[in-house]
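Task: produce atomic coordinates for the following.
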Amino acid sequence: MTSESTETVSGVALTRAFHDRFGVGPDGLWRAPGRVNLIGEHTDYNEGLVLPFAIDRATTVAVRLRTDRTVRLASAFGAADPVEFDLDTFNPDSATGWSAYPAGVAWELRQAGVSLPGFDLYVSSDVPVGAGLSSSAALECAVALALSDLCGAGLAHAQLAEVGRRAENNVVGAPTGIMDQYASMLGAADSAVFVDCRDGSSRHIPLDLNNAGLVCLVIDTKVSHAHADGGYASRRNSCVRAAANLGVKALRDLTVIDLPRAERTLDEEAFRRVRHIVTENQRVVRTAELLVSEGPYAIGEILNASHHSMRDDFEISCPELDLAVEAARANGALGSRMTGGGFGGSAIAFVPATDAEKVGYSVETAFAARGYQRPDVFAVLPSDGAKQQS
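The predicted structure follows:
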């Protein structure tokens, strides 16, 4: 079945589910993908560089505008009854659970001056939750695009990405950067998105895995993480303090030349945090250069080096992620690294297509031998960003 026919089937099912829940059909369907971060971890909130790509797993929302101020939110994975609130009395501090994401987007659109009526919304998704593939950003971006289109707001995709980030920061309470929303909004088939998180500029970098005979395997360790947890915030706060101690606006302003001074100035842990950010920015640049000049076969060792830095300097890995990476490399992966905010979630591995089944089986066997929960191993492709589904 082609991707187009799959979209059509899922669209019919989602339209039916919306009608069953609300008693009327939606005004339309909008989808936004999850993402894999190829390289550039925790650099986004340090005004650095990132290189993610949108994947062929997405969140789709069916939406219908109302004539009153009521919002009703329902989902294929939520409670039986919709979450309901009034736009004019909504308090961001009261938003909880999955509904905080679409409610936060509505709040931030209104803060941006969009004239927003009430609406009904139903969500379906095949982006794994808690796997480090940005299921939250996919939901935020799908909702933001749907409401912008229906209200005639005319906001650009980059502006909608900012709306999603502010919803996650201000309403959900997760101190994330802009990378996830940019990847979901600006992704393109067969490409990664090189984003400068200081000025918001972006460009597409070729990542044609099919022609190279490669696949990107995602290894979902089933160790769930949440950006609102303390580990992520602790790393961000450490970076802010280190930048202040070194007299720079953000760690983006440092290069490898500055590392000796950082080592003399900072305590040992803070220095390692800085070293990860500085060298990770460098790895993003080099990865983009190699993809353009030589193709995806050339970046394996950079992926490996990135994982070592996240494991040892930034300390955001976990035993399951380390095992996934080690087992993939030992059985044919060109390179492998954890992806996402860390403390669980997923690893990725670039693998020759002929070895993909062997690598997946080897990872599952290694997890079983350690007594870990069986991981979910699947391939993803670089895909288009958020759009209205026809």
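
Every contact and neighbour count from this point should use C-alpha atoms.
OK.

Of all residues in this protein, which one is nearest the centre?
With distances taken as CA atoms, centre = their mean, the residue of the chain nearest its centroid is Ser134 (3.1 Å).

measure the closest residue in space to that residue that isn't next to it in sequence to Ala167 for me?
Distances taken as CA to CA, 6 or more residues apart in numbering put Gly34 closest to Ser134, at 5.2 Å, once the chain neighbours are dropped. Noted for Gly34: a distance of 17 Å to Ala167, by CA to CA, to the nearest Å.

so who does Asn170 touch?
Residues near Asn170 by CA atoms under 8 Å, 6 or more residues apart in numbering: 92, 104.

Is it part of a helix or strand, or is it coil?
Following DSSP: H, G, I helix; E, B strand; the rest coil, we place Asn170 in the helix state.

just to revisit the earlier point, compare neighbour counts for Gly34 and Ala167 and give me the winner.
Gly34 (34 against 26; other CA atoms under 10 Å).

show me the contacts for the more buried one.
Going by CA under 8 Å, 6+ apart, Gly34 touches 54-59, 127, 133-135, 137-138, 184.

Looking at those, which are in strands?
Among these, DSSP state E puts 54-59 in strands.

Could you export those as a markdown table, including distance to Asn91?
Shown next, in a markdown table, are these (distance: CA to CA, whole Å):
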| residue | distance to Asn91 |
| --- | --- |
| Ala54 | 32 |
| Ile55 | 33 |
| Asp56 | 34 |
| Arg57 | 32 |
| Ala58 | 28 |
| Thr59 | 25 |
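
now the other sequence, so there's something to compare against:
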Amino acid sequence: MGRKALSEHRMNPSLDPERLSDLDSPLRERVRAAVAAYQQRFGVAPELVVCAPGRVNLIGEHTDYNGFPVLPAAIDREIVVAAKLQHEARIDAVSSAESSPARCSLVKPLQPDPPGSWSNYVKAAVQVLLHYVPEPRGACLLVDASLPAGAGLSSSSALVVGTGVALLALHEQFPPRNELAEQFAAAERFVGTLSGGMDQAISLLAEPGTALRIDFFPLRTRAVPFPSGYRIAVCHSLVRAEKSGHARTAYNRRVWECTLGCRALAMVLGKGRRLPLTRLADACSYEPSWPLSRFVDALAEVVPSRLVSARELAHSLNVSLDELLPPGPPVVPPEEPLPILARVRHVFEEAERVDQAVDALVRGDVAALGRLMEASHASCRDYYEVSCKALEELVACARSVGAIGPRLTGAGFGGATVQLIPEAAVEAFFTTLDATFYRKRLPPGADARPYRFGFVPSSGVRVVAI
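Got it, this is the predicted structure:
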């Protein structure tokens, strides 16, 4: 199947501040709570509050950094950032989820703190501030969250987006949302994660009641209406997978494996001369009539299905190791065997599933969407190897009680599952899931509600004047 031309969906690009009365009741109360907490902590009211939603990816896992599309939706839980300018030339930030405050200077170059520190996300946001305001003023921030960390729901990117938009708004800077999405995606690499741009784009560009198909390089979006009569259900596996911590190495390893696959495919398509492919999706520009499966078949002619090291791969391609490896230090030693073909197979097949999922949503065919989501989960488990025991048990439990398309969502290595549930069955679904999954994993008497919830797709980041 060829790549489909997409028209960019229309939305209000403005980040101009709204009034508190413009918000719906739950979000209004969360903003009021953040204002009260800010006053208690700093002794004054904030100037503004920014609400940046997390996201759940319906399908299109690990495709964004490979240049292929994704299909996420914004959830109705968010990072809330209350902010006010201060006289000191630094950023002081406190968080309800962190015991230690974050402090950041406003002088380039910013130096990262140790991996896993939440202050690195604040510094990533400051990078964007410095791009637009070379000599900014300092600010005091308070961060609160209704979004669980380490659940694969993009709490880290929502933190960067929420913090960055708050700092920009304090300086009366309101760049276009699509421009900011690319700026924040680049800035978050300060944390050390080689991520794509999905999380930042959906937090900024989401429209209520829709999933958002996002294509990259350049960034293009299309709103796809979510079917009425259903809820998206998110369920935490209780295994945290934070990309600033232990999961970062595993995530970056997958990026590296795809990069090697891309460079090998560039040799294959160029018939010995390496084509200038930066990402796997770039291959489609050279053979636009090919179905996506054919690129995998072409690579399989030179890359064995078993594990293969970069050195062995270079030998099979009849090129030097230096010609195969991308510039910079290798993420994985050249002698270490890697499942490169399996990783590439997942990416191309997952990209095709995104196309098919958009078509299913347009038709209102929820059953077809569910089958695609289940196929995505199997590929994430078998080809990309980002599932874990708890996720597999959670998917099995959800499937056994009638969930449509249960699958892991986000980077994997823990985190959450996503599935569709008929509106009338949501409470029964959660009651059964509490009994079959959460009761034996949570302390006696613990409430499972913070770990599972249903929603309809929400809107993107909002700035509220106080």
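
thinking again about what came up before, identify the residue of the second structure aligned to the residue nearest to the centre of the first structure.
Under the alignment (TM-score structural alignment), Ser134 of the first structure maps onto Ser154 of the second structure.

can you tell me how far its match sits from Thr431 of the second structure?
Counting by CA to CA, the separation of Ser154 of the second structure from Thr431 of the second structure is 26 Å.

Next: Ala93 of the second structure.
Taking CA to CA, one finds Ala93 of the second structure at 38 Å from Thr431 of the second structure.

between these two, who's got more neighbours?
Ala93 (21 against 13).

How about the contacts made by that one?
By CA under 8 Å, 6+ apart, the residues touching Ala93 of the second structure are 101-103, 122, 140-143.

counterpart of Ala73 of the second structure in the first structure?
The criterion is TM-score structural alignment: under it, Ala73 of the second structure has Phe53 as its aligned partner in the first structure.

correct me, but its match touches Arg35?
Yes: assessed by CA atoms under 8 Å, Phe53 of the first structure is found in contact with Arg35 at 5.5 Å.

Residues that sit against both of the two, list them.
With CA under 8 Å, 6+ apart, Phe53 of the first structure and Arg35 have common neighbours 183-184.

How about the contacts made by Leu266 of the first structure?
Going by CA under 8 Å, 6+ apart, Leu266 of the first structure touches 242, 245.

That one matches what in the second structure?
Per TM-score structural alignment, Leu266 of the first structure is aligned with Val303.

What helix or strand is its match located in?
Using DSSP states H and E, Val303 of the second structure sits in no helix or strand.

Now name the helix or strand holding Ala262 of the first structure.
Per DSSP H and E: Ala262 of the first structure is located in helix 259-265.

Could you report the neighbour count for Pro112 of the second structure?
By other CA under 10 Å, 16 other residues sit near Pro112 of the second structure.

typo on my end, Ile257 of the first structure
9.

Give the aligned equivalent of it in the second structure.
Taking TM-score structural alignment, the alignment pairs Ile257 of the first structure with Arg294 from the second structure.

Does that match fall in a helix, a strand, or a coil region?
Once three-state DSSP is applied, Arg294 of the second structure turns out helix.

where's it relative to Asp113 of the second structure, distance?
To Asp113 of the second structure, Arg294 of the second structure is 44 Å away according to CA to CA.

if we can go back for a sec, the helix holding Ala262 of the first structure: what's the following helix or strand?
Scanning forward in sequence from helix 259-265 of the first structure by DSSP H and E, the next helix or strand is helix 268-293.

and the next helix or strand after that following helix, which stretch of the second structure?
Remark: after helix 268-293 of the first structure, the chain's next helix or strand is helix 300-312, criterion DSSP H and E. Per TM-score structural alignment, the counterpart of helix 300-312 of the first structure in the second structure is residues 370-382.

isn't there a strand covering Ala347 of the first structure?
Yes: counting by three-state DSSP, Ala347 of the first structure is located in a strand.

Surely it touches Lys222?
No: with contact defined as CA under 8 Å, Ala347 of the first structure does not reach Lys222; the gap is 10.8 Å.

At which residues are the helices of the second structure located?
For the second structure, applying DSSP state H gives helices covering 25-42, 119-132, 155-170, 177-187, 198-205, 247-269, 283-286, 292-300, 310-317, 321-324, 340-363, 366-382, 389-400, 426-433.

Mind checking these for the one nearest to Val107 of the second structure?
Nearest to Val107 of the second structure among these is helix 119-132 (8.6 Å), distances taken as CA to CA.

For the closest one, list every residue counted as buried.
Residues of helix 119-132 of the second structure classed as buried: 119-130 (neighbour count, 16 or more other CA atoms under 10 Å).

on that earlier part again, contacting residues around the match of Ser134 of the first structure?
Residues in contact with Ser154 of the second structure, defined by CA under 8 Å, 6+ apart, are 54-56, 199, 410.

you'd agree Val292 of the first structure is up against Asp208?
No: taking contacts as CA under 8 Å, Val292 of the first structure lies outside contact range of Asp208: 10.5 Å.
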